[in-house]
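*Asks:* A structural model of the following input is requested.
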Amino acid sequence: MSKIYVLDTNVLLQDPNSIFSFEDNEVVIPAVVLEEVDSKKRNLDEVGRNARLVSKLIDDLRLKGKLYESVPLCNGGKIRIELNHRSFHQLQEIFVEKTNDNRILAVAKNLSLEEETKNGGRPVILVSKDMLVRVKADAIGLISEDFLHDRVIDNHDIYSGFSDMYIDTEQMNSFYEVHKLPIEGQMSEPYHPNQFVVMRDALSSSSSAIGIVNQTGTAIHKLIFDQEQVWGIRSRNVQQTMAIELLLRQDIPLVTLIGKAGTGKTLLALAAGLLQTEDMGCYQKLVVTRPIVPVGKDIGYLPGEKEEKLRPWIQPIFDNLEYLFNTKKPGELDDILAGMGSIQVEALTYIRGRSIPDQFIIIDEAQNLTKHEVKTLLTRVGEGSKIVLMGDTEQIDHPYLDAMNNGLAYVVERFKEQKISGNVKLLKGERSGLARLAADLL
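*Replies:* The predicted structure is shown next:
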């Protein structure tokens, strides 16, 4: 049976192409949604870009017919702008204020009541990313759904970058001797290039080894940088050992690190970047940046030059650099960085149009990037550069993103089959006992 989907504003602002995601059903956009989209189109952020794209898509559809009646879509469905059914009579005793959300609910409810009076009337479904709008819809007897088409993964089942394997003693001894284990017949689950494998002896609880699947997928090899000390930092757990391997490998230009606060993502990435930039000379510069998304209420405009404005946002990076350089006095780190000249702290705002060759690029808090933003970043990477994206997909401050549709998860899932990328999900917090307990309990 054909259905009618009424779209909330946040669905269009999250994914402008959402109007093509409902197969051969009818998509209805209330007039108040167009007003909300219009109010956002002058924004200079991702929301403003999506508002402008929605406006262009609808304007293009206008050329195919009368939008207040219905216009066919390329997927077999239809779309129409709903100018009627705005009566607030059905909701005035339940929701007193005529907010935009309540107006959208009124349109969906009136459409649903009209369809119920018809023979073979179609179900009316309100689609919204706003949980409270869906709760309100349920309260007035209206069917509602979240928009799930933009999800990269389901049920938080993101690719971890490693798996366990049980082998016999003979195979374990062979791996220790020749540092290689043929993969055919060994792994029952699908594997990916540069995926780590924790091998355990099926008959012995104490014997184990860590290997990495080669880029052709034919064998598991011994780690190249096992037990490597990086700028004075040693790995404290298995996943940190895996992360160091990826960070130091010249043949893996894209690395993604996922983990809770305190798992060592930023510290390891900075240490590996400093080693390869300053000591080994593999890269000309170490570029560090992070999205400017506040936690809690925004503190507003900041005084000073670009570097001074960025300092509050980049302070976590400087905290890790102070630890790596073992600075004790105020201003000592600034003097060191000024003398080195090869460490650059940049804002994502100025990344468009740039080409960044021969540099080690670190993007912290990448979970707050949208799919479009992360695409913009990766397409800036020049020849000979390495980029590291890291963050915690459970700590998202962006209002239109969640653990299953953010830019970091998008990159992890889309690149897991590629030979040039590697991913590790760090599990154990190493900042302190208190930080580890807080990450687990809070």
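*Asks:* alpha carbons only for contacts and neighbour counts from here, please
*Replies:* Noted.
*Asks:* which SSE is the residue lying farthest from the centre of the chain in?
*Replies:* What lies farthest from the middle of the chain is Asn119; by CA atoms, centre = their mean that is 45.4 Å. Per DSSP states H and E: Asn119 is located in neither a helix nor a strand.
*Asks:* same question for Asn320.
*Replies:* Per DSSP H and E: Asn320 is located in helix 306-325.
*Asks:* one step back: so how far is Leu142 from the residue farthest from the centre of the chain?
*Replies:* 19 Å (CA to CA, to the nearest Å).
*Asks:* what residues are up against the closest residue to Gly391 other than its chain neighbours?
*Replies:* Using CA to CA, 6 or more residues apart in numbering and skipping residues adjacent in sequence, the residue nearest Gly391 is Glu365, 4.5 Å away. With contacts defined as CA atoms under 8 Å, 6 or more residues apart in numbering, the neighbours of Glu365 are 290-291, 389-392.
*Asks:* who wins on neighbours among those?
*Replies:* When neighbours are counted by other CA atoms under 10 Å, Leu389 leads the contacts of Glu365 with 27 neighbours.
*Asks:* let's see this one next, to set against the first:
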Amino acid sequence: MKKIYVLDTNVLLQDPRALFAFEENDVLVPAIVLQELDTKKKYMNEIGRNAREVARILDQLRGLKPLHQGVPLENGGQLRVELNHLSYEKMKETLPEATSDNRLLALTLNLEEERKEAGRDEQVILVSKDALVRIKAEALGLKAEDFLSDRVLVDDDLYKGYTVAYVEPALLECFYQDKNIPVTDLPGSPLYPFSFVILKNELQPSISGLGRVDESGEMLRPITHDRESVWGVKPRNVQQKMAINILLDPRLSLVTLTGKAGTGKTLLSMAAGLLQTEDLKLYKKLLISRPVVPMGKDIGYLPGEKDEKLRPWMQPIFDNLEFLFNANKPGEVENILPGLGSIQVEALTYIRGRSLPGQLIIVDEAQNLTKHEVKTILTRVGDRTKIVLMGDTEQIDHPYLDAYNNGLAYAVERFKDQALSGHVSLQKGERSTLAQLAADLL
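*Replies:* Now for the predicted structure:
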């Protein structure tokens, strides 16, 4: 059955290529959506960029045929800009306020009634990222769907970077004696290069071993612990041991860390970064950054120079630096950093156009980045540079992202089988008992 998909503005602001994501079916862009895109095009952020990208795509298609008549797409469908449903008469009694969302619902309702009157065998579907729009559409008897094509994950099964394998005692003993065992001897699904395996004795699970798959993906070798602590930070659980292992591995150009609040992502990354930059001199600079996305209501424009404006956004980074430098007095970290010279704290706003060779880059709160922004960051990486992306995919403040389509999950899934990247999902909170309970219960 042929379908007509009516797109909401938020779908195109999330993914401008959504215009081509509906196979051989027809795609309809309402006039009210064009008006909303027009109000967003001047934004100097990802939303503005996507609004301008949609405009460019529509302008290119306009060269083939007038958009209001319908332009054929390569996938067999047709794209049409709908201009003939500006009347709001049928919706006045149900939803008297003619908001943009309600006008979109009115248009979809008009299309559905036209279809019924003409007896056409097709389905009109409203596509929106806004759950309330979908709920109102269903109440009006319309079919509505979320836009799922941008999802990295189909379900909650984000790659963890490690697996648990219950093995025979003889295999575990062989692992300790020979210092390696073939991956093919392990039960379960295929393992990726540099992924971790927790081996447990199937008869006595308390007896275990920790190994990591080698670069070829063929052998499992024990993890060697060269350091009991990194800049005074000791790993408190097995996932933190894994994280330190990949953070200190010079063969890995990309490290991704996920986990709930308080699992130690930021502290471990910064401790490993300081060790490799200040002590081992493997990198000439440590660049620490995070996206400027507020939680809750924005505080508006901030006074002062750039560093003063950034300070509220970067305060979590300075909190960790105070711990690592054992700074107890106010302003002590600010006095230490200029003396080091190799540590730079900066917002991601200024990264486009830069080339970053020989640096260790730490990006905190990466779950608030879009897929395009993650691509922009990773394509800035120069020779001999290592980048760490970390965040909690359950704490997203970006209005158009969720646990399934954010940039951090995108990077984890796309790079999980690559031999230059490593990933660990941290599970246990170590900040405090209360923080762990809050992460679990709330």
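*Asks:* care to give me the TM-score?
*Replies:* Overlay of the two chains. TM-score (TM-score structural alignment, normalised by the length of structure 1): 0.98; 442 aligned residues with a CA RMSD of 1.0 Å.
*Asks:* so which residues of the stretch 51-200 of structure 1 form helices?
*Replies:* 100-116, 131-139, 169-178 (DSSP state H, counting those that start in this stretch).
*Asks:* need the contact partners of the longest one.
*Replies:* Taking CA under 8 Å, 6+ apart as the criterion, the residues outside helix 100-116 of structure 1 that touch it are 6, 8, 30, 32-33, 82, 84-88, 90-91, 95, 121-126, 133, 137, 140, 142.
*Asks:* go on, the last one?
*Replies:* Outside helix 169-178 of structure 1, the residues within contact range by CA under 8 Å, 6+ apart are 180-181, 199-204, 208-209, 222.
*Asks:* what's the average distance of that helix to structure 2?
*Replies:* When structure 2 is superposed, helix 169-178 of structure 1 averages 1.5 Å from its matched positions, counting by mean CA distance after the TM-score superposition for structure 1.
*Asks:* please work out which residues of structure 2 line up with the helix holding Asn320 of structure 1.
*Replies:* Using TM-score structural alignment, helix 306-325 of structure 1 corresponds to residues 306-325 of structure 2.
*Asks:* how far does the matching stretch sit from the chain's center?
*Replies:* Offset of stretch 306-325 of structure 2 from its chain centre (CA atoms, centre = their mean, to the nearest Å): 23 Å.
*Asks:* enumerate every residue touching Lys160 of structure 2.
*Replies:* Neighbours of Lys160 of structure 2 in contact, by CA under 8 Å, 6+ apart: 423-425.
*Asks:* Serialize the residues you listed to CSV and add fields for secondary structure, neighbour count and distance to Arg354 of structure 2.
*Replies:* What follows is these, written out as CSV (DSSP: H, G, I helix; E, B strand; the rest coil; neighbours: other CA atoms under 10 Å; distance: CA to CA, whole Å):
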residue, secondary structure, neighbour count, distance to Arg354 of structure 2
His423, strand, 29, 26
Val424, strand, 26, 28
Ser425, strand, 24, 30
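*Asks:* of those residues, which stay in contact in structure 1?
*Replies:* Here is what carries over to structure 1 from these, by both residues aligned by TM-score structural alignment, their matches' CA atoms under 8 Å: 423-425.
*Asks:* and Leu203 of structure 1, how far from Phe162 of structure 1?
*Replies:* Distance from Leu203 of structure 1 to Phe162 of structure 1, by CA to CA: 22 Å.
*Asks:* neighbour-wise, which of the two wins?
*Replies:* Phe162 (22 against 11).
*Asks:* OK, contacts around the closest residue to that one other than its chain neighbours?
*Replies:* In space, and not counting its chain neighbours, Phe162 of structure 1 is closest to Phe196: 4.3 Å by CA to CA, 6+ apart. Neighbouring residues of Phe196 of structure 1 by CA under 8 Å, 6+ apart: 161-163, 210-213, 242.
*Asks:* tell me the buried residues within those.
*Replies:* 161-162, 210-213, 242 (16 or more other CA atoms under 10 Å).
*Asks:* any chance of the contacts of Glu365 of structure 1 in TSV, plus distance to His149 of structure 1 and secondary structure?
*Replies:* Compiled in TSV, the contacts of Glu365 of structure 1 are given as follows (distance: CA to CA, whole Å; DSSP: H, G, I helix; E, B strand; the rest coil):
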residue	distance to His149 of structure 1	secondary structure
Arg290	27	coil
Pro291	25	coil
Leu389	24	strand
Met390	24	strand
Gly391	23	strand
Asp392	22	coil
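*Asks:* circling back to that earlier point, check the helices of the stretch 51-200 of structure 1 for me and report the most buried one.
*Replies:* Greatest average neighbour count among the helices of the stretch 51-200 of structure 1 goes to helix 100-116 (a mean of 21), per mean count of other CA atoms under 10 Å.
*Asks:* how much does that one stray from structure 2?
*Replies:* Helix 100-116 of structure 1 sits 0.5 Å off on average (mean CA distance after the TM-score superposition for structure 1).
*Asks:* quick revisit: now the kept ones among the contacts of Lys160 of structure 2 as CSV including distance to Gly296 of structure 2?
*Replies:* Output for the kept ones among the contacts of Lys160 of structure 2, formatted as CSV (distance: CA to CA, whole Å):
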residue, distance to Gly296 of structure 2
His423, 30
Val424, 29
Ser425, 26
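*Asks:* and these, which is closest to Ala439 of structure 2?
*Replies:* Ser425 (14.7 Å; CA to CA).
*Asks:* got a list of what the closest one touches?
*Replies:* Residues in contact with Ser425 of structure 2 (CA under 8 Å, 6+ apart) are 159-161, 239, 257-259.
*Asks:* any chance of these in TSV, with distance to Glu24 of structure 2 too?
*Replies:* Shown next, in TSV, are these (distance: CA to CA, whole Å):
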residue	distance to Glu24 of structure 2
Tyr159	32
Lys160	36
Gly161	38
Gln239	46
Leu257	39
Thr258	38
Gly259	40
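*Asks:* and those residues, which of them are in strands?
*Replies:* Residues of the contacts of Ser425 of structure 2 located in strands (DSSP state E): 257-259.
*Asks:* turn the residues you listed into a markdown table, including distance to Gln436 of structure 2.
*Replies:* Shown next, in a markdown table, are these (distance: CA to CA, whole Å):
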| residue | distance to Gln436 of structure 2 |
| --- | --- |
| Leu257 | 18 |
| Thr258 | 15 |
| Gly259 | 11 |
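*Asks:* so which of the residues you listed wins on neighbours?
*Replies:* Thr258 leads those on contacts (other CA under 10 Å) with 29 neighbours.
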